[in-house]
Each structure stands twice: as C-alpha cells, then as structure tokens.
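K.L.:
need a 3D model of the sequence below.
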Amino acid sequence: MILYPAIDLKDGACVRLRQGEMDRATVFSDDPGKTAAGFLALGFRRLHVVDLNGAFAGESRNGAAVDAILAATTVPVQLGGGIRTMAHIESWLERGIARVILGTAAAKDPELVKTACRAFPGRIVVGIDARDGKVAVAGWADATELSARDLALNYEDAGVAAIVHTDIGRDGMLTGLNLAETVAIATAVSTPVIASGGFSGMDDIARLAAPEAAILDGAILGRALYDGRVDAAAALATLPQPEVV
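P.N.:
Just a heads-up that it's a prediction; the model follows:
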C-alpha cells in the first residue's frame, strides 16, 4: 500500500482546498521544495503533486514550483493539473516527472490517453474525480453524467499505469476516505487504483491495513498529514513502503 503525500500548488505555494474550491484554500507552505524534502525525510517514497491553477487554465501555471520539488527530491513524483496535450506530457516527463496524471483529458479525449500510454508505457495515470459518483473535470468545475466506474472501465485495456479515484465531496474535509466506492472500482478493473479525498487521520491508516482494502494500490494523504492528524512514523510502520525500483 503506497502512501502518497499530496502537494497541491496554487500561485506557487503549497495549499489544501476544501471540495476543490479555489477560494477555500489554506496555505501550508510557500516553499514547495522544502515541503517535498520534508516528506522524504519522514520516510515517504513517492509524491503526488497537483497544479491547481493549471487544472483550471488547461496548461501549467506552477512550473517553477514543480521544478523546485524535482530538484529537492530523489523519489518518483506524479503530477496532474492542466496536462491535456502530448506536448504537455512529453515536456513534463523530460523534466523528470515519473508519471503524469490525465483527468480532464481522460474524460474528454480518450484517444490522447491511449496514444500516451503507447508512447510512454507505465507513465500515464488516469485521474477520476467524482462527485456523488459522477465525473467532474476542468478543476472539478464542470460536472458530467459519466460514472467513475464507467470511466475506469473505458481504459481497462489501454495500458494505464494507475487510476487515482478522488471523492470530491470529501476532499479536504477530513471525513474519511470513500473506500467502498474506491474498492468497487478496483474490483471492476485490473488497473491499480489509488484512493484519494477525505483522508481523516490514523483511523484511515487502520482501514487501509484491513484485508478489504488490500486490493488498492495506494492512498493520497493531504490535509490530515499537514495538520498532524496522521503521525507519519506510525503510518509508515503500519504500512511499510515499497522501495523505489
């Protein structure tokens, strides 16, 4: 079970949103590189980074902050937010990102995702952000009628490295991961699935260690890690991290 500390970037700073609303941002650090290095020092072996401004703009807006994270770390970094063309994908992979996350593109441009999977095997992640089970795109601003499960199934044979399933209604709210929905998606597909949205604290660590969650590939920690609700040492002792290959 891989634990991914989340670094969400807004205007160059590390922030956490509530339910994806940009005007409900809490700034935790103005030094993304230092934040990333701090997570490595705690023992985490991978990082999850989102360019929030990019998600709304449709192109990178926090490139300097992402570069600072890459310069400060030696572990794989996966990045999402505004990556919607092959040029965007190629640029980030060349700059050192291990895996790119395609969210809006996954819902609106499936051919791009499939082409990218063929060109960069093992390096393309699909981000499925859902509110009440329905996919939302463009920084969660636009709702669709597509179900999260159906979107996951659309990429069953595409060669996607992983799926990140985020429950928007829980994101940043500290109400607990939506494991039931995420496990249901993981059961429906063969692609590794990562849980995101609502991580509340050590209770969620215990839930992830339970047998019913073993089907999941990992989980993303956000606000609960930043404000101390998750004890990193205890979490990593409960869920030892695989070494980076």
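
K.L.:
when you work out contacts or count neighbours from here on, use the C-alpha atoms and nothing else.
P.N.:
OK.

K.L.:
helices of the chain, start to end?
P.N.:
32-42, 52-57, 63-72, 86-95, 104-108, 110-119, 148-154, 179-188, 202-209, 223-226, 232-238 (DSSP state H).

K.L.:
next, format those as CSV and append mean neighbour count and distance to Ala130.
P.N.:
Formatted as CSV, the helices of the chain follow (neighbours: other Cα atoms under 10 Å; distance: least, Cα to Cα, whole Å):
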stretch, mean neighbour count, distance to Ala130
helix 32-42, 18, 27
helix 52-57, 21, 15
helix 63-72, 18, 25
helix 86-95, 14, 23
helix 104-108, 21, 11
helix 110-119, 17, 17
helix 148-154, 19, 6
helix 179-188, 18, 10
helix 202-209, 18, 20
helix 223-226, 21, 19
helix 232-238, 15, 26
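
K.L.:
need those helices in a markdown table (columns: distance to Ile163).
P.N.:
What follows is the helices of the chain, written out as a markdown table (distance: least, Cα to Cα, whole Å):
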| stretch | distance to Ile163 |
| --- | --- |
| helix 32-42 | 22 |
| helix 52-57 | 17 |
| helix 63-72 | 21 |
| helix 86-95 | 17 |
| helix 104-108 | 11 |
| helix 110-119 | 12 |
| helix 148-154 | 7 |
| helix 179-188 | 9 |
| helix 202-209 | 17 |
| helix 223-226 | 21 |
| helix 232-238 | 22 |
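
K.L.:
go through those and name the closest to Arg18.
P.N.:
Closest approach to Arg18 among the helices of the chain is made by helix 223-226 (9.4 Å; Cα to Cα).

K.L.:
now the closest one: how far from the chain's centre is it?
P.N.:
Chain-centre distance of helix 223-226: 14 Å, with Cα atoms, centre = their mean, to the nearest Å.

K.L.:
identify the residues contacting that helix?
P.N.:
5, 16, 28, 172, 174, 199-201, 230-232 (Cα atoms under 8 Å, 6 or more residues apart in numbering).

K.L.:
now, these that are in strands?
P.N.:
Per DSSP state E, strands hold the following members of those: 5, 16, 28.

K.L.:
of the helices of the chain, which is nearest Val126?
P.N.:
Closest approach to Val126 among the helices of the chain (Cα to Cα): helix 104-108, 6.3 Å.

K.L.:
want to throw the contacts of helix 223-226 into TSV with distance to Ala64?
P.N.:
Shown next, in TSV, are the contacts of helix 223-226 (distance: Cα to Cα, whole Å):
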residue	distance to Ala64
Pro5	19
Arg16	19
Phe28	18
Gly172	25
Leu174	29
Phe199	28
Ser200	30
Gly201	31
Val230	29
Asp231	30
Ala232	27
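
K.L.:
following up with a second sequence; could you model it the same way so I can compare the two?
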Amino acid sequence: MLIIPAVDLRAGKCVRLVEGRLDRETVYSDDPVAVARLWEDQGARMLHVVDLDGAFTGSPKNWDIIRGILTAVRIPVQVGGGIRDMDVIDKLLGMGAARVVLGTVAIINPGLVVEACNRYGEAIAVGIDARNGKVAIEGWGVTAEKNTLELAAEMKNLGVVRVVFTDIWRDGTLQGPNLAAVEEVARATGLKIIASGGVSCAADLRALKKLEPLGVEAVIMGKSLYAGTITLREALIIGQEEAGVQVC
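P.N.:
A predicted model of the protein is given here:
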C-alpha cells in the first residue's frame, strides 16, 4: 500500500485544517517546498499537494509553490485544489505533476472529466469528499444533493479509474479512518481507492491495508505525520508488509 504524505498549501504556508475548517488551521511551515523535500528524503514515493486557497476560490493560487515543489523533488506529485478547467489541467501536467485530482468540477461539469480522462487517462483522478454520505464541494463549504456512491459510479462510467476518498468529519482529527465507508465505495465500484482522513497510528494503517484486495491502493497521511503520532518511516514499513505479516 502506497503511503502518500500531504502538503496542504494556504497563503504560501504548509498547513493542516481540521474537518476542512479555516478556523481550525495549524501552520506547520513557512516553506512548503522544504517540507516536500523532507518527505522525499524520508522515503516517500509520492506526494499529495492541495492548494486550499484554490479549493475555496475556484482556481489555484499557489502556483509558484507548486512549481517549486515539482522542481525540487524527483518523486511523483499529485495536485488538487480549484482545478476546474482544461487549461489548468494542461498547465499542471505540463509543469510536471504526475496526476491531478478533480473535485468540485465532477459535480458541476462532468463533461470536463470526460475530456480530461480522454486526453490524460490515469493522470486524472477524482476526489470524492464525503460528509454524512453526501458529496461536499467548493472547498467542502457546500454539500451537494448526491451521495458518494452515486458520484463514484458516475465517475467510473465517465472513464475515471481512481478516486481519492475523504471522510470530512475524520480529516485532521486523528480519530481513525472511516473504514466502513472506504470499504463500501471500494466494493460497490471496483475503482482504485486512495483513502484519506483520520489516520493516526499503525493500527489504522493496517486496517486500511486489509482492504488492499478490494482496490484500496494508497493512503494519504497529513496530521498524523505533522503531529508525530506516527513517523513516515513506520508508515512506510507497514505499507510494505506482506499480507498477514507484521514487521517490527
């Protein structure tokens, strides 16, 4: 299972939010590029970069930092946050992003998802952000009248093969992932799943790892790494464990 550290950008800084709320923000670094290098140096094989300003406003705002991260690291980087037109997708992938994550646009303009998948294949993923089973959009500020399973099935029909599934109530809380919801999406859709939200410890990772046969291929880790409840080295070891074999 791939372990993907998150680098969330807001106002040029590396931050973490709790439940996506701006009033519950913690700033971890004034130098997100250095943070990205740190995770690479510690063994990360991929990074998840989110432009939170972009997610809230509808278009990416931290271009210079994103470009700096893409230039500074050698590992693949997936980028999300405010990506709502093809020009932005083209620009990010042209800058060297390995994958872009579409969110709000999957609800408001599914035709763009089709166009992007046709042009870029698996370099396109869709973020499905769940709040009480419904899909949240526009920086999680608006709850759409569509449930997560409906959106996942629609995205698969449009050509999407991979989704980033986040339980908003768990995000940044260190309360453990919503395993039931992750499993439900995986079983119902057959999509490749990147799980996000709530991971706090080795037990959480091992619980997610049991879902690998269902298509849960990766987990995004944020607060747990920044708060030190688990180290990246520990997480990477668990990610590489064989089924049924725990490495001390």
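
K.L.:
picking that back up, nearest to Gly12 of the first structure, out of the helices of the first structure?
P.N.:
The closest approach between Gly12 of the first structure and any of the helices of the first structure, judged by Cα to Cα, belongs to helix 63-72 at 5.6 Å.

K.L.:
check which helices and strands that closest one sits against.
P.N.:
Other elements packing on helix 63-72 of the first structure under the criterion 3 or more Cα pairs under 8 Å, 6 or more residues apart in numbering; DSSP states H and E are helix 32-42.

K.L.:
where does the helix it packs on end up in the second structure?
P.N.:
Using TM-score structural alignment, helix 32-42 of the first structure corresponds to residues 32-42 of the second structure.

K.L.:
contacts for that stretch next, please.
P.N.:
Stretch 32-42 of the second structure has contacts (Cα under 8 Å, 6+ apart) with 5, 7, 9, 12-14, 29, 46-47, 65, 68-69, 72-73, 75, 232-233.

K.L.:
surely Asp171 of the second structure is in contact with Gly197?
P.N.:
Yes: Asp171 of the second structure is within contact range of Gly197, at 4.0 Å (criterion: Cα atoms under 8 Å).

K.L.:
which one's more surrounded, these two?
P.N.:
Gly197 (28 against 25; other Cα atoms under 10 Å).

K.L.:
what sits against the more buried one?
P.N.:
Here Gly197 of the second structure is in contact with 166-168, 170-173, 176-178, 220-221 (Cα under 8 Å, 6+ apart).

K.L.:
quick one: which of the residues you listed sit in strands?
P.N.:
The strands, defined by DSSP E, take in 166-167, 220-221 from the contacts of Gly197 of the second structure.

K.L.:
which of these sits closest to Met95 of the second structure?
P.N.:
Ile220 (22.3 Å).

K.L.:
the closest one: neighbour count?
P.N.:
Other residues within reach of Ile220 of the second structure, judged by other Cα under 10 Å, total 22.

K.L.:
do Asp23 of the first structure as well
P.N.:
Neighbourhood size, Asp23 of the first structure [other Cα under 10 Å]: 8.

K.L.:
also Lys146 of the second structure?
P.N.:
Lys146 of the second structure sits with 13 neighbouring residues when counted by other Cα under 10 Å.

K.L.:
can I assume it is in contact with Asn132?
P.N.:
No: counting by Cα under 8 Å, Asn132 is not a contact partner of Lys146 of the second structure; they are 11.1 Å apart.

K.L.:
look up how far Arg123 of the first structure lies from the residue found closest to Ala57 of the first structure once you drop the neighbours it is linked to in the chain.
P.N.:
Distance criterion Cα to Cα, 6 or more residues apart in numbering; nearest residue to Ala57 of the first structure, sequence neighbours excluded, is Gly82 at 6.6 Å. Using Cα to Cα, to the nearest Å, Gly82 of the first structure is found at 16 Å from Arg123 of the first structure.

K.L.:
who's more crowded, the two?
P.N.:
Taking other Cα under 10 Å, Gly82 of the first structure and Arg123 do not tie; Gly82 has more neighbours (26 against 21).

K.L.:
and the aligned partner of Gly218 of the first structure in the second structure, how far from Val163 of the second structure?
P.N.:
Gly218 of the first structure maps onto Ala218 in the second structure, with residues paired by TM-score structural alignment. Applying Cα to Cα, the value for Ala218 of the second structure to Val163 of the second structure is 10 Å.

K.L.:
any common contacting residues for those two?
P.N.:
By Cα under 8 Å, 6+ apart, Ala218 of the second structure and Val163 have these common neighbours: 193-194.

K.L.:
which of these two has more neighbours?
P.N.:
Using other Cα under 10 Å, the more surrounded residue of Ala218 of the second structure and Val163 is Val163, with 26 against 21.

K.L.:
now the more buried one, nearest residue through space, not along the chain?
P.N.:
Distances taken as Cα to Cα, 6+ apart place Val126 nearest to Val163 of the second structure, at 4.8 Å, with adjacent residues excluded.

K.L.:
to which residue of the first structure is that neighbour aligned?
P.N.:
In the first structure, Val126 of the second structure lands on Val126 (TM-score structural alignment).

K.L.:
please tell me how far its match sits from Leu221 of the first structure.
P.N.:
Distance, Val126 of the first structure to Leu221 of the first structure, by Cα to Cα: 18 Å.

K.L.:
likewise for Leu208 of the first structure?
P.N.:
Distance, Leu208 of the first structure to Leu221 of the first structure, by Cα to Cα: 12 Å.

K.L.:
next, count neighbours for Asp129 of the first structure.
P.N.:
By the criterion of other Cα under 10 Å, Asp129 of the first structure has 25 neighbours.
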